[in-house]
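[1] after the sequence you'll find the predicted model.
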Amino acid sequence: MPSSAVAPNSRNKSGTAASERTPGAAAAAESASPPNSATSTATATKQALKQRGVPAANGHANGKPNGILSDKRTVSEEHDEQGLDNISDTSNDPNDLTTALRNAVAPYCPSYSVAFKALFLVRTLAATYSNISDCDEVFNFWEPMHYLQYGTGLETWEYSPIYAIRSWAYILAHAFPAEIARLAMSANSLQVFFILRIILGAVSAHCEATLYRAVVDEVDPRIGRYLLLALISSAGTWIASNAFLPSTFAMYTTMLFFSQTLQPPRQHSGKRTFWAIFWVGMGALLGWPFSAAVGLPFAMEELLVHSRNHSKKKTVRFRDWRVMRLIRLVTTSVAVLGLVLVPIMAIDHYYYKKLAIVPLNIVLYNVFGGDVGPDIFGTEPWWFYILNGLLNFNFLLPAAFLSLPLLFITKFTVPDVLPSPPSSENLPLKDPLLWFSLKLSPFYLWFAIFTAQPHKEERFLFVVYPLICFNAVVTLFLVQKMVQRVLNKFVARSKSSAIHKYSTGLVWVILVASAAISLSRIVALHEHYSAPIDVYRKAYDLVKVPSLIHLEGSDPAIVAATIVSDTEKLSVAMAGDDHQEPGGAPIRVCVGKEWYRFPSHYFLPDGTKLGLIKSHFDGLLPGEFREGSRQTDLPPMKTQPSAAKGKEHTPFRVDWRWSAERRPGTSLVPKQMNNENKEVPEHYTPLDQCQYLVDLDFSGRYPDNDSQATQRHQEEDAIEPRYLQDKDHWERLYCKKFLDTQVGAGRNRWVRAFWLPNKVVVALTRGQTKTWGDYCLARRKSV
């Protein structure tokens, strides 16, 4: 085994070898043989290990105390005896022997670096090929950030200063790395979009690798290995990891928070408490306030689970330690509240021009919104999250639900394999069952809270996606141990190593099967529904706009120009305020029924805007942010009387590209906007002002696809006509296939949700095949 692979398993966080921390196998060997007899030392060491009935290094795996989920069985039952028998008895160095023993019985666990690289590779692929699963991601986050960066974008009612339930601080946290990437790489807006998704993937990979190593070091290396595979391969983490959503940000902070809580509780040190509260507070205040719910079991643990550490201070009397913990929780929470919330409020006040506590506004709207709460945007049945979880995690979701019941079953059936968390002095906790139950409970708490809410969306579950994986692999581990113990009672002792191999292999079979189903899900999402991103990505090159002049220190300016070609005439002029566009208008790329699949203005070239045309959707569509000055310098500010008599001064103003003065839409109350999801006709663009059109046409629904069938459809549906069939007015520029879920094999839910070979599809649907629609970018023909 390469040395790089051994290093993570041979030392703890402080760099001390595992064998140096406790009287492990090496110590037992040295006491049983003369110092100068290497052969006797090796033999005695192996015998001591088997007699002690504990894993290598006295129950330490990977150089850490491994009390959680560790067995009290003998080494012959726990590990493969062949690994001990293969150790050379002729080793001349006792340290080499100790290392060999440890590597023989401890499973290989990748280091943080290896895990991060593997995760980052998968997250980079997701950033490139995954779809945008929620239109809220575009209109509530990508569009406001585009407005800050480039001066144009669509605005939802949530950003109106009247409601202020979206934070500009959260947008800035993503806009800064995007702007740095733009400047450093001279990237256009389309490239900035994918660069930011890759950055988000890197953040997710770091958080996942940190969580994985915490599980390896503090829980069990086998559970850590299972968790790493589950995180890498599940379709749920593929979808959530790169999303520009507060729930994804809260997922990042939840992983860092959970990594801290896996450490044993300490009495005298507040470091664990501070960082745990900091990360859960950051996720709740900057991301999504409801993510604070995952921290409730931690608060209970601080008040219910006692521990001692290596502190030289005198141990606190048992009846007083809860008071000290409570004081520490309160003071740390107040400190984190000040560190995180105050800067957020300052940024939001700067852009909204009013005092706005956005986390509080979100809670008030969602909990006390009444008739104008989130339920007006749709409700789902109680089993919505169960179905969604089965699609994204398949076997792992039911396994996650079984983790806590199985923990209690283990307590009364096979108590030998019950989790037993370590303490800093290697002393058992008073109630390890309680301690570990608190680690499994955040997933149940989150699932229960959001299942009870009528308004449900897939992104609401992103926060606990890593916890689903953790609970699931704990279930698989416990089942493996119980199967081993039961079979050991009925199988000869000589076959115990084979039992261990087969039971471990069964867990890997389940995980690999789950990964294969997730891969099928990922491929199906890309093959069936990736057309919108592909078409808009191509639109960045195909949509033609007049030449743009970039003035240093200002936004791009659209200058008066006339471009005459054989097919079209386009006339544009300098664009001023959104309500006053003298001499012309920007190029419009319009969408109707496909408005919710628009991936943001990052996919449109400068000088282009999205136009929304009427469709059957009768709810509230986003409007446009008020645009500010496009001049090099802002108009001079008027002088005001100074405090000194007879003197005047000019007020201070921040003059930068993202300043509130250059982006007045952040503080101006948009007209024709409401929080009741009522349609606003002023948000529509007349069709005759559209130079380009993106539409989806399901030609498979019209078998006799001729002019008469098209004419009949136009008469039947005047609101959503088949624009792409109107060849007299529209010319197709680029098309991609999009699965039709109402005709052919697409009606089958299994065919829609997972990729299956064509022969399987035909057999499953009794001879039917997939029918595809045309998702196209079209250009208006010259008249």
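    Great, that's in hand.
[2] can we go C-alpha only for contacts and neighbour counts from here?
    Noted.
[3] distance of residue 686 relative to residue 569?
    The gap separating residue 686 from residue 569 is 18 Å, by CA to CA, to the nearest Å.
[4] same question for residue 728.
    In terms of CA to CA, residue 728 sits 17 Å off from residue 569.
[5] buried residues in stretch 472-490?
    Buried residues in stretch 472-490, counting neighbours by 16 or more other CA atoms under 10 Å, are found at 472-482, 484-485, 488.
[6] could the residues you listed go into CSV alongside distance to residue 250?
    Listed next are the buried residues of stretch 472-490 as CSV, based on distance: CA to CA, whole Å:
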residue, distance to residue 250
472, 21
473, 22
474, 23
475, 25
476, 27
477, 27
478, 29
479, 31
480, 32
481, 33
482, 35
484, 38
485, 39
488, 44
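[7] which one of those sits closest to residue 222?
    residue 477 (7.8 Å; CA to CA).
[8] is the closest one within a helix or a strand, and which one?
    Counting by DSSP states H and E, the element that carries residue 477 is helix 465-488.
[9] check this protein for its longest strand and report it.
    Counting by DSSP state E, the longest strand found in the chain is strand 730-744.
[10] helices or strands up against that one?
    Strand 730-744 sits against helix 496-529, helix 531-542, strand 770-780, with contacts defined as 3 or more CA pairs under 8 Å, 6 or more residues apart in numbering; DSSP states H and E.
[11] next one: the longest one to chain centre, how far?
    Here helix 496-529 shows a centroid-to-chain-centroid distance of 21 Å under the convention CA atoms, centre = their mean, to the nearest Å.
[12] then stretch 246-265?
    On the basis of CA atoms, centre = their mean, stretch 246-265 sits 12 Å off its chain's mean C-alpha point.
[13] give me the contact list for the helix holding residue 477.
    Here helix 465-488 makes contact (CA atoms under 8 Å, 6 or more residues apart in numbering) with 77, 208, 222-223, 226-227, 230-231, 236-237, 251, 255, 396-403, 406-407, 410, 414, 417, 440, 442-443, 496, 499-500, 503-504, 507.
[14] how about stretch 502-516?
    Applying CA under 8 Å, 6+ apart, the external contacts of stretch 502-516 come out as 226, 229-230, 233-234, 393-396, 476-477, 480, 483-484.
[15] please compare the first structure with the one that follows:
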Amino acid sequence: MQMHVFYSVRLALGLVSAATEATLVSAANQKLGPRVGMYTLMLLCVSSGCFNASTSFLPSTFSMYAITLASALVLLGGRHKAVVAISAAGVLVGWPFAALAAAPLVVYSLISGGFFHVFLAGLLSTLCTMVLSVLADRHFYGRWTSSVVNLVFYNVFSGEGSTLYGVEGPTFYFLNAYNNFNFSFVLALLSPSLLYIERRDYDSLPRKPNRGYPRLLVAISPLFIWVAFMSLQAHKEERFLYPIYPLICLAAAATIERLHDFLPESWKLHEYLSWITWWVKRARPLVLGGILALSYCRTLSLFHGYSAPMQAYRHLPPLNANTTSEATVCIGDEWHRFPSSFFLPSSHYHVAWLNDGFTGLLPRPFDPALGGTTAAPRHFNSKNKASADQFLADESLCDFLIELELNRDDRTYRSHNKESWKPVYELRFLDKELSPAKTRAFFFPWIWEKSNKFGTYRLLRRMNESASI
């Protein structure tokens, strides 16, 4: 039953995402032509990155909804108040730092729509959203506070810094975006040149009608600002790029549609080179088809290589309906792949963390005896330092165990203790460190199986568990 709640929430989020992306596709269809709209739709549907981002219950996902809708309204034109109001609400409900991505849309609307009235619309949206946010915080935390203000203060002014949670190199987002969008990301980065191409066509004879590419450049500008800004930050995570995911598809679609125009204009009239332009123009379906095929291969790689955590918890046995006992599922260094408590069969199950060397903070359930959400756990701190209280000291209290076994000589796995543990479920898991990047990222039959290395993801059960479990 709990898992049904998880997927119901995902379904609702998917519907919201579909509505915002449908608006974006409709805007592309109306202002850039049916072919761009169709290409955008196909890229959105097949992209593994958009699939993951659209149904994630994350602040960056809510910002993605808002920026996608605001960009669509910019493309349609004449909706300046709505653009600013939606951007403000989406940033505050979602992720305050995404304000930088929404900034060009807001500035464009303020300039184009009449500053005073558009500004009032944004101010009203900001005030209403902040009031609702503070009231919600007051209800759940039992005191007057603002989670939005606290988030900004901690990350910007507290001096702690997000680097406590890990750092990555400047190419992280480019490589990550290529994995999720392959060549469509490369084509998206070329989209600003469409403004030059349109100007070239406009100045030539016969003149071609305006296709709205200057407004397109405004609509997709969050893509370039956000990628550049986030690449300069030391702490990087894939989810931080979510706000501009749909814009990658729109920018790539517009580039594919005008792919032949990237060739020199003189080639079209050249006796021997005109055939190149002719072939490139007709190769657009092949380019799109190749991108879609690679996107499908990426999805297959994620499913076959990393789906074990989503499957393992399904095999936890249900407890007897009338039992008063509880079962403890212990997790060590696989804590970061725990999907959520919704994957536990019932409220009689609970999760405990084992100390496998992790030195950071781990999530803890709210304690009803201390006031539930109104009382912060005592061991929480702003330094991301682990506390002994977050780990289960006595492993004999574990009824079930989640463990990933990889081919490592420096590790001892609990599953090797056959007298204490027996496997309930096993599934192979892609070993990222031992598998080449070029073969693990995309699923190519035979090559993927042969070239990559795998570990075993296990759900284990204690041999002497109680009869009620």
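    That came through, no problem. Computed from a predicted model, the values in this text were never measured in an experiment.
[16] thinking again about what came up before, and the helices and strands packed on strand 730-744 of structure 1 as a markdown table, adding distance to residue 357 of structure 1 and mean neighbour count?
    What follows is those, written out as a markdown table (distance: least, CA to CA, whole Å; neighbours: other CA atoms under 10 Å):
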| stretch | distance to residue 357 of structure 1 | mean neighbour count |
| --- | --- | --- |
| helix 496-529 | 38 | 18 |
| helix 531-542 | 35 | 19 |
| strand 770-780 | 42 | 22 |
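[17] the longest helix along structure 2 maps to which residues in structure 1?
    The residue-count maximum for a helix in structure 2 (DSSP state H) belongs to helix 2-32. Under TM-score structural alignment, the counterpart of helix 2-32 of structure 2 in structure 1 spans residues 189-219.
[18] likewise stretch 127-143 of structure 2?
    Using TM-score structural alignment, stretch 127-143 of structure 2 corresponds to residues 338-354 of structure 1.
[19] how about residue 724 of structure 1, what's its partner in structure 2?
    In structure 2, residue 724 of structure 1 lands on residue 415 (TM-score structural alignment).
[20] ok, now residue 612 of structure 1?
    Residue 612 of structure 1 maps onto residue 353 in structure 2, by TM-score structural alignment.
[21] quick revisit: the match of residue 724 of structure 1 against residue 424, yeah?
    No - using CA atoms under 8 Å, residue 415 of structure 2 is not in contact with residue 424, being 11.2 Å away.
[22] near the aligned partner of residue 237 of structure 1 in structure 2, how many other residues are there?
    In structure 2, residue 237 of structure 1 lines up with residue 50, judged by TM-score structural alignment. Residue 50 of structure 2: 23 surrounding residues under other CA atoms under 10 Å.
[23] now residue 50 of structure 2, what's its secondary structure?
    Assigned with DSSP: H, G, I helix; E, B strand; the rest coil, residue 50 of structure 2 falls in the helix class.
[24] now do the same contact list for it.
    Residues in contact with residue 50 of structure 2 (CA under 8 Å, 6+ apart) are 44, 242, 245-246.
[25] top of the residues you listed by number of neighbours, please.
    residue 246 (31 neighbours).
[26] and that residue, how far from residue 410 of structure 2?
    Taking CA to CA, one finds residue 246 of structure 2 at 43 Å from residue 410 of structure 2.
[27] residue 223 is in contact with residue 244 of structure 2, correct?
    Yes - if you go by CA under 8 Å, residue 244 of structure 2 and residue 223 touch, sitting 5.4 Å apart.
[28] need the overlap of contacts for these two.
    Counting by CA under 8 Å, 6+ apart, the shared contacts of residue 244 of structure 2 and residue 223 are residue 101.
[29] go ahead and confirm residue 238 of structure 1 touches residue 121.
    No - contact criterion CA under 8 Å: residue 238 of structure 1 and residue 121 do not qualify, at 11.5 Å.
[30] those two: which is more packed in?
    The neighbour count for residue 238 of structure 1 versus residue 121, taken as other CA under 10 Å, is higher for residue 238 (23 against 16).
[31] who touches both of residue 415 and residue 424 of structure 2?
    With CA under 8 Å, 6+ apart, residue 415 of structure 2 and residue 424 have common neighbours residue 460.
[32] comparing those two, which residue is more hemmed in?
    Taking other CA under 10 Å, residue 415 of structure 2 and residue 424 do not tie; residue 415 has more neighbours (20 against 16).
[33] run through the residues that contact that one.
    403, 421-423, 460.
[34] as CSV, these with distance to residue 315 of structure 2 would be great.
    As requested, the contacts of residue 415 of structure 2 are exported to CSV (distance: CA to CA, whole Å):
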residue, distance to residue 315 of structure 2
403, 14
421, 15
422, 13
423, 11
460, 10
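[35] ok, and the closest non-adjacent residue to residue 212 of structure 1?
    Spatial nearest neighbour of residue 212 of structure 1, excluding adjacent residues (CA to CA, 6 or more residues apart in numbering): residue 224 at 5.5 Å.
[36] distance of the one you found relative to residue 40 of structure 1?
    Counting by CA to CA - residue 224 of structure 1 and residue 40 of structure 1 are separated by 35 Å.
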